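1. have a look; sequence and predicted model below, questions after that.
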Amino acid sequence: MPDNTTAPQNSTRPTAAWRPPAPLAATARLYQTVTRRYAHWGTRPGPLAPVGNQLRLVRPMTRTWFDAIMPLTVMTVLARGWPEARPAALMIASLVLTHAALTVVNDLMDLDTDAASSEPMRFQRPLVRGVYTRRTAIAEAVLLFLAGSACAFAASLPGGIVLTALALVALQHELPPARTQSRPVISQLAGVIGLVAIIGATGTVPGFDHLAAALPYLLFVAVYMGVAEMLVKDIRDVDNDGATGKNTTATRYGSAAATGYATLAYSAALGAWLWFAFTSPPTAAWAAYAATAVMVCWIGYTLYARAVLHRHFVKGVCVSLHVGSIGVFTTVNVLTLAGQF
């Protein structure tokens, strides 16, 4: 049965009945301060407004943690050392550009849900504010895609083929009639398939000579990002998705239930990480223990968040699940990189 936390207006208990612990409240205030400033980039007239709007459109933070740090870690783990610089840089550039193109498409398809969001990070996006026309946005997406494909083929012919094919398939995640992001369960399955394809394309740079040793880490990435991260992203947007009729796992089953599913996925990812960290000789013990502690603490927090969401709908908790998930994943990847040397 769905719980009653899919949207504030459907909750049987008021949000005000819940008070966050002091450390969580302080973290939330800091996050709100930083993101409000970022959300307003490009909204004030001036010579830097076009730059701010363009940065908001392509999401530099996502390009950093997802399209640069994660692929670099994948290549380093597969190579058991630093990959060759030129093809690695070209592959990362390809992922940055291709994912930016898909982000523009996503924003075009999510105009209504972003406009209905209570978060400045969503409703202040350039396309929601009408900064760019639909034609301009589509043209930019095409140019970004072509540039990304060129970089991928320059890095590796097999990688270019895989990444270009993945980008075309990924459009089905965004566009009707398939639009898999609006299909509960199928969305998570599509996420795993997409992560496997990204790993496959990225892995063509260092090769797969050490695949057996790297496999547990690659499973960690696929489960964490393909399942858990996809769930908490939908939990964050459960209120505006529900208000506009978008069908996701979180809107169908409720935010508390979806958080429980995410906890299971994080636990599976932790198992894969432990398998890698304590059986792969290059991983330094300090890095393995530190990353494990971060993951265990995060799983504990998701259990706490589920308990809160089962009683009340709290938008801040939903946001914290997504933001925290990104932070934990990036931290584990940075520690993994550091632990290889």
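-> Happy to help now that I have it. Numbering: from 1, shown residues only.

2. from here on, contacts and neighbour counts on C-alpha atoms
-> Will do.

3. ranges for the helices of the stretch 151-300 of the chain?
-> For the stretch 151-300 of the chain, the helices defined by DSSP state H, counting those that start in this stretch cover 157-174, 186-203, 211-223, 230-236, 238-243, 249-253, 255-277, 285-311.

4. identify the residues contacting residue 215.
-> residue 276 (C-alpha atoms under 8 Å, 6 or more residues apart in numbering).

5. from residue 79, how far off is it?
-> Computed as C-alpha to C-alpha, to the nearest Å, the residue 215 to residue 79 distance reads 12 Å.

6. structure two is appended below for comparative analysis:
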Amino acid sequence: MNVLKFAIDDGSTNVKVCWLDNGQIKRLTSPNSFRKDWKSAALRQTNSVYNYLIGNTKYTYDATSDKALSTTHIAYQYDDQNLLAVHHALLQTGIAPQPVEIVVTLPITEYYNPDDCQKNEANIQRKKDNLMRAITLNKSELFQIVDVSVMPESLPAVLSTLVNSNVNPLTKSLVIDLGGTTLDMGVIAGEFDEVSDIYGNKEIGVSMVTDAAKKVLAAADSDASFLVANELVRRRTDTDFIEQVVNDETQIPRILQKLEEKIDELGTQVAYEAKKFCKNPHRVYLVGGGSSLIVDAISNAYPSLGDKVVQVDNAQTALAQEICIYHAAGAE
């Protein structure tokens, strides 16, 4: 019997899942927001409560609690929260729990050794072992993960884009992937003929902005989860949403100003790292959930490229989608 396979870009802020259904690619994004202990049963039968147990530790999915656990650290890739996030995302697919194979990701800095750019087999195995651990869901079933494969973040996200771009073998394409916790970059020659260089920074991510959002919300008597803070960053031009999550509305101008300052700071840092890593690429592709925040900064950093600085379509789910296509084609 064929085992269903999921491609999962299990980022620290959101888990992106893609799979094939009758030849069609399905995709979803599942936010991370877990805290310790369990929730009580929901009053409305249409609402699901997700109470998990890993070892002797109880966790629950809680979108709004200011006690939600932070995932903005590299250890997330190998800890309980990663295991929770992957299983929780699988449950959001609407598919009945069953044995499945999954392909997950690791940041470039974790997937490759910095000294020789070869695979870090210890980290890859550590990631696999983490996701094969036992976990239970109170009063319900979970998917059974029977096999785990691991791929590097960022670079596969532009596979289809480059293959269809008619670039020559000497074209250098810089790929910039800004996620919640890490900044990953790589230089690709031609139509993915080879990866000529890689770079990662564990200290730069969208968490710079979401952490600031969380602090200014707290100062406005509006303590919030990382999920809500991240949503505030994403919907910072949506007045109705802002007024719903901010109690002290006199603080809204200050909140928005702080967010824009942090977004500018983030863009400046990413642009500096990009220019230091690859001074004169022929093309630049932006992927990842934070890509929309840095488009202008990167365009300004490479002014001669013009429209060759591109935010790829479906930038947040592009990596999971490309991994799904890659494995569906039978690639090894």
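-> Now that the structure is in, tell me what you want to look at. Note that the coordinates shown come from a computational prediction; the quantities given were computed from them, not determined experimentally.

7. superposing both, give me the TM-score.
-> Superposed pair, TM-score by TM-score structural alignment, normalised by the length of the second structure: 0.31. Supporting alignment: 164 aligned residues with a C-alpha RMSD of 6.3 Å.

8. rewinding a little: so which of the helices of the stretch 151-300 of the first structure is nearest residue 71 of the first structure?
-> Taking C-alpha to C-alpha, helix 186-203 is the member of these nearest to residue 71 of the first structure, at 6.4 Å.

9. now do the buried residues in the top helix by length along the second structure.
-> Of all segments of type helix in the second structure, defined using DSSP state H, the longest is helix 252-277. The neighbour-count check on helix 252-277 of the second structure (16 or more other C-alpha atoms under 10 Å) flags 252, 255-256, 258-259, 262-268, 270-271, 273-274, 277 as buried.

10. what packs against that helix?
-> Under the contact definition 3 or more C-alpha pairs under 8 Å, 6 or more residues apart in numbering; DSSP states H and E, helix 252-277 of the second structure sits against helix 207-219, helix 291-301.

11. JSON lines please, covering the ones you listed and showing distance to residue 232 of the second structure.
-> Below are those laid out as JSON lines (distance: least, C-alpha to C-alpha, whole Å):
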{"stretch": "helix 207-219", "distance to residue 232 of the second structure": "7"}
{"stretch": "helix 291-301", "distance to residue 232 of the second structure": "13"}
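
12. so of these, which one's packed in deepest?
-> helix 207-219 (a mean of 21; mean count of other C-alpha atoms under 10 Å).

13. element containing residue 108 of the first structure, please.
-> helix 85-109 (DSSP states H and E).

14. got the angle for that helix vs helix 157-174?
-> Angle of helix 85-109 of the first structure versus helix 157-174, following axes from the mean of the first three to the mean of the last three C-alpha atoms, to 10 degrees, is 10 degrees.

15. so which residues make contact with helix 85-109 of the first structure?
-> Counting by C-alpha under 8 Å, 6+ apart, 57-59, 63, 67-68, 71-72, 75, 127, 134, 137-138, 140-152, 154-156, 167, 170-171, 174-175, 202, 205 sit against helix 85-109 of the first structure.

16. and the angle for that helix with helix 186-203?
-> Using the same axes, to 10 degrees, helix 85-109 of the first structure lies at 160 degrees relative to helix 186-203.

17. for the stretch 101-250 of the second structure, what spans make up the helices?
-> Using DSSP H, counting those that start in this stretch, helices in the stretch 101-250 of the second structure cover 108-111, 121-131, 159-163, 207-219, 226-234, 239-245.

18. make a markdown table out of those and add distance to residue 100 of the second structure.
-> Output for the helices of the stretch 101-250 of the second structure, formatted as a markdown table (distance: least, C-alpha to C-alpha, whole Å):
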| stretch | distance to residue 100 of the second structure |
| --- | --- |
| helix 108-111 | 23 |
| helix 121-131 | 12 |
| helix 159-163 | 25 |
| helix 207-219 | 31 |
| helix 226-234 | 28 |
| helix 239-245 | 38 |
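
19. looking at those helices, which is nearest to residue 325 of the second structure?
-> Comparing those by C-alpha to C-alpha, helix 159-163 comes nearest, at 9.0 Å.
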